[in-house]
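**Student:** Mind looking at a prediction? Sequence and model below.
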Amino acid sequence: MRTAQPPHPDLPGAKWQKSSHSTGSQHEKEFCVEVAPVGDTGHAIRDSKDPQGAVLRLRPGDLKSLIARLK
């Protein structure tokens, strides 16, 4: 993963990470998300094409569960 730069207005200090898969084909870029840890409260997920848009907040442990279900 690599660090993404645009801040989100609700999470200005978040360190967003973009998947290394987003550097591939145009099709892969269409479905890329970024993830940021949010203190002790879990993680935030956003669409890399809309960094100022909606953010999904997950409690601790939920990101791991989400990834397992998506595989």
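**Tutor:** Ah, there it is.
**Student:** Please make it C-alpha for all contacts and neighbour counts, starting now.
**Tutor:** Fine.
**Student:** Help me confirm that T3 comes into contact with V35.
**Tutor:** No: T3 is beyond contact range of V35, at 9.7 Å (criterion: C-alpha atoms under 8 Å).
**Student:** this is the other structure I want to compare:
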Amino acid sequence: MIVERKDNEILVRFSAGTKASKIQSILDYLRYEELTSKSEATEKDIEALTNKSKSDRWEKIRKEVGLD
């Protein structure tokens, strides 16, 4: 593995024998970190959003299935 700093970027190079699925998992995590690094959301905010989303989805499913 080779790590280089270039201007505003960090370049990481892996040998061809490295499993792409393992690299992708690491890249997914790093992308998540990049996207959430400036977030001001609290755990409480996230929990409220998750609960609202689940509730709305359940209502949609109930209507589609005819459970109302």
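**Tutor:** Thanks, I have the structure now. Just so we're clear, the structure is a prediction, and the values are computed from it rather than from any experiment.
**Student:** Now the TM-score, please.
**Tutor:** The pair, once superposed, lands on a TM-score of 0.22 when counted by TM-score structural alignment, normalised by the length of structure 2; 34 aligned residues with a C-alpha RMSD of 4.5 Å.
**Student:** quick one on the thing from earlier: T3 and V35 of structure 1 - which one has more neighbours?
**Tutor:** V35 (24 against 14; other C-alpha atoms under 10 Å).
**Student:** residues touching the more buried one, list them.
**Tutor:** Residues near V35 of structure 1 by C-alpha atoms under 8 Å, 6 or more residues apart in numbering: 16-18, 43-46.
**Student:** Can you tell me the element it falls in?
**Tutor:** In this assignment (DSSP states H and E), V35 of structure 1 forms part of strand 33-37.
**Student:** right, and the helix or strand after that strand?
**Tutor:** Under the assignment DSSP H and E, the closest C-terminal helix or strand after strand 33-37 of structure 1 is strand 43-47.
**Student:** Can you check what angle separates that following strand from strand 33-37?
**Tutor:** 160 degrees (axes from the mean of the first three to the mean of the last three C-alpha atoms, to 10 degrees).
**Student:** Can you list the helices and strands that strand 43-47 of structure 1 packs against?
**Tutor:** On a contact count with 3 or more C-alpha pairs under 8 Å, 6 or more residues apart in numbering; DSSP states H and E, strand 43-47 of structure 1 meets strand 33-37, strand 55-58.
**Student:** List the buried residues for the strand or helix carrying A68 of structure 1?
**Tutor:** A68 of structure 1 belongs to helix 62-70 when assigned by DSSP H and E. For helix 62-70 of structure 1, the neighbour count (16 or more other C-alpha atoms under 10 Å) marks L63 as buried.
**Student:** which strands and helices sit next to it?
**Tutor:** So helix 62-70 of structure 1, by 3+ C-alpha pairs under 8 Å, 6+ apart, packs with no helix or strand.
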